[in-house]
Each structure stands twice: as structure tokens, then as C-alpha cells.
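Enquirer: from the sequence below, what's the structure:
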Amino acid sequence: MPHKVLLVDDDKDILDLLKYNLEREGYTVMGERDSQQAVATAHSFQPDLIILDIMMPKVNGIEVCSQLRNLEEFKSTYIFFLTAKSEKYLQSEALEQGGDDYIEKITGLRALTHKVSTVLKKNLVIRKCIKHIDIGDLHVDRTKNLVYYRGKEVVLPKHEFELLYFMAQNPRKSIPHDSILHNIWGSEVYLFAKSIDTYINNIKQKIGAPLIAKQGNRYRLEGF
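Expert: Below you'll find the predicted structure:
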């Protein structure tokens, strides 16, 4: 059965554009313009992923997300935010209320479709609401953007931290180069595979352990 995606946005043009493009990717898509009806629509539609705009009349997207997360049936449903707002406090609040990812509309449609494909087709995890990840001797703390390995604190720049955080959510999974690229840098940035290798080598040197293996154009967090 095709994966189901629920879109919630009061802008009809954006809703139609998203629906058209996601249906082209093979998803069953339902659109909802009334944020007050979003939870009821989610109940009846039972989507695998929900994409919310933030700034909507009546009830904003963050409040809708909070309502959904308080219901047992939507505890593990993916919830992405797609919004024109870029303020950091809104991003933080969206994730704090249970959003799994925050995508700015300015980054374009491709970033969204790649992230949807990552979680629904490639079965990789993107859950930025998870604050702490423990895998063996590795501890990743998103609240402070710090990494600890065997008790040693390791400070990583933003992209290195996000790369390791993404891989730590998918341990022992073979992650394609394009999934790393689009989920860390976005669809408008092009990096050669060797550029990602540089970031990964920096991570390994700073942590002091060869935690990330490469095979062809795929990468895997292993050794746990």
C-alpha cells in the first residue's frame, strides 16, 4: 500500500503544489486547509507522515502538533514542519512540541520530497525532537549540541554534529551519500562524496575512534 501523507496548510496554492508533487512520488496525499479540523482529519486518514505549516489562522501548526502528540495513535507518526518562518525560537518550539524536522519553504520543494523519501521509502530515521542518543560508549546530546565518547566531551561544528546525530539515529544502517547530503545540507547544496569524507574524517579524528565506515557511496555507524 502507498504511504499516506497529510498536508495541513491554509494556502491553497502551496497545498495544491505539494499534493501534486508528492502524488507524483507515489504517495497517497490528503490536504487540509482548516487547522482546527487537522486532528479530526488525521484520525480518519491515519497518515504515515504529517506536514504542518506553522502560521495558520485559528490554531497554529505547533499547537496542532502538540494535540497530535498527546494522542497515543500519533505518538510515533512522523510530523514535519514546512514554513516560511526562519526564526530559531520557532524552530526550537516546533521540535520541543514533538516535531521531527523543520524545513523552511525557501529551501525549496526538493528538500521536502527528499526528507519524505528518506523516512518513508528508505526507512531511515529523522527525529530531531530526540534530545539524547546513547549507543555503546557514544552519547549525543542535542540539547547542548555536544558529543561524549567514553566520557570525553567532544565539541563539533554544526554540520559535523548534525551528520553524527543523523547517523546515530540510524546505527548499522547503510546510508547513501545523497541521504546525508539532502538531510544535512539541503537540496540546493552540492558536495562531492570526498567533501562528506572530509567531514567524517574530522569527526573520527575529534572523537578518536573509527566509528564511521564507508563502502562505495554509503556510510555506516558501527562498532557497537
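Enquirer: CA atoms for contacts and neighbours, from now on please.
Expert: Will do.
Enquirer: residue contacts, the spatially closest residue to P171 that is not a sequence neighbour?
Expert: Spatial nearest neighbour of P171, excluding adjacent residues (CA to CA, 6 or more residues apart in numbering): L221 at 5.1 Å. Residues in contact with L221, defined by CA atoms under 8 Å, 6 or more residues apart in numbering, are 167-168, 170-173, 211-213.
Enquirer: equivalent analysis for K122, please.
Expert: Taking CA under 8 Å, 6+ apart, one finds nothing in contact with K122.
Enquirer: where's it, which helix or strand?
Expert: K122 belongs to no helix or strand when elements are defined using DSSP states H and E.
Enquirer: how much space separates it from L138?
Expert: 25 Å (CA to CA, to the nearest Å).
Enquirer: kindly report the same for Y78.
Expert: Distance from Y78 to L138, by CA to CA: 25 Å.
Enquirer: pick out whichever of the two has more residues nearby.
Expert: Y78 (22 against 18; other CA atoms under 10 Å).
Enquirer: for this protein, what spans make up the strands?
Expert: 4-8, 28-32, 49-52, 78-83, 101-104, 132-135, 138-141, 146-149, 152-155, 175-176, 212-215, 218-221 (DSSP state E).
Enquirer: structure for this one too, so we can compare:
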Amino acid sequence: MDERILVVDDEESLVEFVCRALRQRGYKTLSAYDGDAALSMICDERPDLVILDLMLPMMDGWEVCRRAKGDAGLKDIPILMLTARSSPEDAVQGLDLGADDYMRKPFPLEELIARVRALLRRASGKGESARTIEDGELKIDTEEKEVRFRGAALDLSPTEYSILELLAGRIGHIVSREELLRRIWGVSSCDTRTVDVHLSRLRKKLDDGKTPKLSVQTLRGRGSRLVWEEGER
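Expert: I've put the predicted structure just below:
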């Protein structure tokens, strides 16, 4: 495979460990140990994916992500954030800046690899058929990965888009959390806040204050579904 992955962390032993595991699976790797070097490498090398630690010298991971995602030529490069802190606010801040996924340290290596595969697959569009999903005022072009809602384009991250496409393909029907994890993240289990944060962000982007409301509902112990809701807000 030709995909190049940039691994950024100030722990050189961790960088080498992750890079070695990725190379063993056929990926090409790049490495950086501070934020300034990471951003320069993203701009110069245009890797296919970035694994980015938050706590970095020179420039922290949040700022690296903000600058990369704010550049039209770089914003489509998937970023998987790593954090050693347990606060959910770290994840929310990273996702708000455009990160596509996050994991907490220490992490299972195979889960990291699975998430890398899922992000690369979504970025390349491999395995997806060219078709259109339409329901009411929602239209999804799955070839171009574009979403229009009530005639306006929705600005979604790759992960938000993938969740919406999956739910919209079965609108009104429940998709289990296990299937979301398997289809979107490529794993059978992970920190449930990862799913919750993305569902919450997607829910807010679909809420335009009009009726009927297109709602992402979460049913405890069952999963999530996309439904049209009539009536007063």
C-alpha cells in the first residue's frame, strides 16, 4: 500500500513503536516530535493521515490541528488525536477544531491500527457505491460525499458524514452501537464518548430550528436512528 502516515509525539519511543507497527502492516511512515515540525511536515509532505498527540512542545496538538484544518489544501487529511488526559473536554475541543477521531493513552495497538484503516478507507471512499440517498429535504451524494439539507450544503467532518450516511440509509431504523463502531471506526469496542461526541455534533448540525426536524435519536442500550419529527419544538 502507498499510504503515508505521519506520527507526532514527543515520546520518541512511542513514535518508533507506532511507526514500526504501521510499517509491518505495509504503511509508509513519517515522524515528528514537536508541533512546529509536525505542521511543517503536514504542509510539505501532505501525508494521507496524521496521528497527533495533544501535548507537544513548540506548538500543541490543538493548534496544529486548527491550522491544518483551516487550510483548504490540508483540511481533508484525516487527523487522529491522542491524549493522555481523561477529560472529555479534550476530545470535544479536538473534534471542534476538525479532528476526525481521538484515542486516549494508553491505547491497544490493534485498535489504533483498526481506526487508522477506517479513517483511510473513509478518506479514499473505497468500498462505497456511487449512489444518492434522498429522504424528504435530505440529499446525500455518496460519490462526492456531499450533503444538502433543505437545499443548503452541510459542512460535516468525514466521521460525521459516515455516520449520517449509515443512519440515512436506514432512516427510521435503529443502528446498534456495535455496528456503528464496526462500520465507522473498524473496531468492536472503544471509549463510548467517541461515539457520543460525534453523534452530538451531528445532531447540532442538523438542528436548523425548522420543522419537520431531522433528529438523531439515541436509545439507551439499543443504538441510534435518524427520524423526522413533526410538531412544536
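Enquirer: got a TM-score for the pair?
Expert: Superposed pair, TM-score by TM-score structural alignment, normalised by the length of structure 1: 0.60. Supporting alignment: 164 aligned residues with a CA RMSD of 3.7 Å.
Enquirer: how about JSON lines for the strands of structure 1, with distance to T118 of structure 1 added?
Expert: JSON lines is the format used below for the strands of structure 1 (distance: least, CA to CA, whole Å):
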{"stretch": "strand 4-8", "distance to T118 of structure 1": "14"}
{"stretch": "strand 28-32", "distance to T118 of structure 1": "16"}
{"stretch": "strand 49-52", "distance to T118 of structure 1": "12"}
{"stretch": "strand 78-83", "distance to T118 of structure 1": "12"}
{"stretch": "strand 101-104", "distance to T118 of structure 1": "12"}
{"stretch": "strand 132-135", "distance to T118 of structure 1": "20"}
{"stretch": "strand 138-141", "distance to T118 of structure 1": "21"}
{"stretch": "strand 146-149", "distance to T118 of structure 1": "24"}
{"stretch": "strand 152-155", "distance to T118 of structure 1": "27"}
{"stretch": "strand 175-176", "distance to T118 of structure 1": "10"}
{"stretch": "strand 212-215", "distance to T118 of structure 1": "19"}
{"stretch": "strand 218-221", "distance to T118 of structure 1": "14"}
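Enquirer: quick one: residues contacting M103 of structure 2.
Expert: 80-83, 112, 191.
Enquirer: of those, buried ones?
Expert: 80-83, 112 (16 or more other CA atoms under 10 Å).
Enquirer: distance to D90 of structure 2 added to the contacts of M103 of structure 2, as TSV?
Expert: Shown next, in TSV, are the contacts of M103 of structure 2 (distance: CA to CA, whole Å):
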residue	distance to D90 of structure 2
L80	13
M81	10
L82	10
T83	8
L112	18
D191	14
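Enquirer: ok, H114 of structure 1 - contacts?
Expert: Going by CA under 8 Å, 6+ apart, H114 of structure 1 touches 179, 182-183, 187.
Enquirer: among these, which are located in helices?
Expert: S179 (DSSP state H).
Enquirer: so which of the contacts of H114 of structure 1 persist in structure 2?
Expert: Retained in structure 2 (both residues aligned by TM-score structural alignment, their matches' CA atoms under 8 Å) from those: 182-183.
Enquirer: okay, the contacts of H114 of structure 1 in a markdown table with distance to M1 of structure 1 next?
Expert: A markdown table is the format used below for the contacts of H114 of structure 1 (distance: CA to CA, whole Å):
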| residue | distance to M1 of structure 1 |
| --- | --- |
| S179 | 23 |
| H182 | 26 |
| N183 | 25 |
| S187 | 28 |
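Enquirer: nearest to D101 of structure 1, of the contacts of H114 of structure 1?
Expert: Proximity of these to D101 of structure 1, judged by CA to CA, is greatest for N183, which lies at 9.8 Å.
Enquirer: skip the chain neighbours and tell me the closest residue to the closest one.
Expert: K115 (6.5 Å).
Enquirer: run a quick neighbour tally on the one you found.
Expert: 23.
Enquirer: same question, the one 5 residues further on
Expert: Burial of L120 of structure 1 is recorded as 19 neighbouring residues (other CA under 10 Å).
Enquirer: ok, it to T28 of structure 1 distance?
Expert: From L120 of structure 1 to T28 of structure 1 the distance is 12 Å (CA to CA).
Enquirer: overlap of the contact sets of these two?
Expert: In contact with both L120 of structure 1 and T28: H3, using CA under 8 Å, 6+ apart.
Enquirer: measure the closest residue to D90 of structure 2 other than its chain neighbours to L39 of structure 2 for me?
Expert: Excluding the flanking residues, the one nearest D90 of structure 2 by CA to CA, 6+ apart is T83, at 7.6 Å. Here T83 of structure 2 is placed at a distance of 18 Å from L39 of structure 2 (CA to CA).
Enquirer: so what's the spatially most central residue of structure 2 closest to, chain neighbours aside?
Expert: For structure 2, the residue nearest the mean C-alpha position is D100 (2.6 Å; CA atoms, centre = their mean). Spatially, and ignoring its direct neighbours in sequence, D100 of structure 2 is nearest to I79 (5.4 Å; CA to CA, 6+ apart).
Enquirer: just checking, that neighbour touches D48?
Expert: No - contact criterion CA atoms under 8 Å: I79 of structure 2 and D48 do not qualify, at 9.3 Å.
Enquirer: which one's more surrounded, these two?
Expert: Taking neighbours as other CA under 10 Å, I79 of structure 2 and D48 compare with I79 leading, 26 against 21.
Enquirer: and the longest helix for structure 1?
Expert: helix 193-207.
Enquirer: how close does the closest residue to R67 of structure 2 other than its chain neighbours sit to L74 of structure 2?
Expert: Residue nearest to R67 of structure 2 in three dimensions, not counting chain neighbours: L39, with 8.0 Å by CA to CA, 6+ apart. Computed as CA to CA, the L39 of structure 2 to L74 of structure 2 distance reads 10 Å.
Enquirer: shared neighbours of the two, which are they?
Expert: Common contact partners of L39 of structure 2 and L74 (CA under 8 Å, 6+ apart): A68.
Enquirer: between the two, who's got more neighbours?
Expert: For the pair L39 of structure 2 and L74, the greater number of neighbours falls to L39 (20 against 15), based on other CA under 10 Å.
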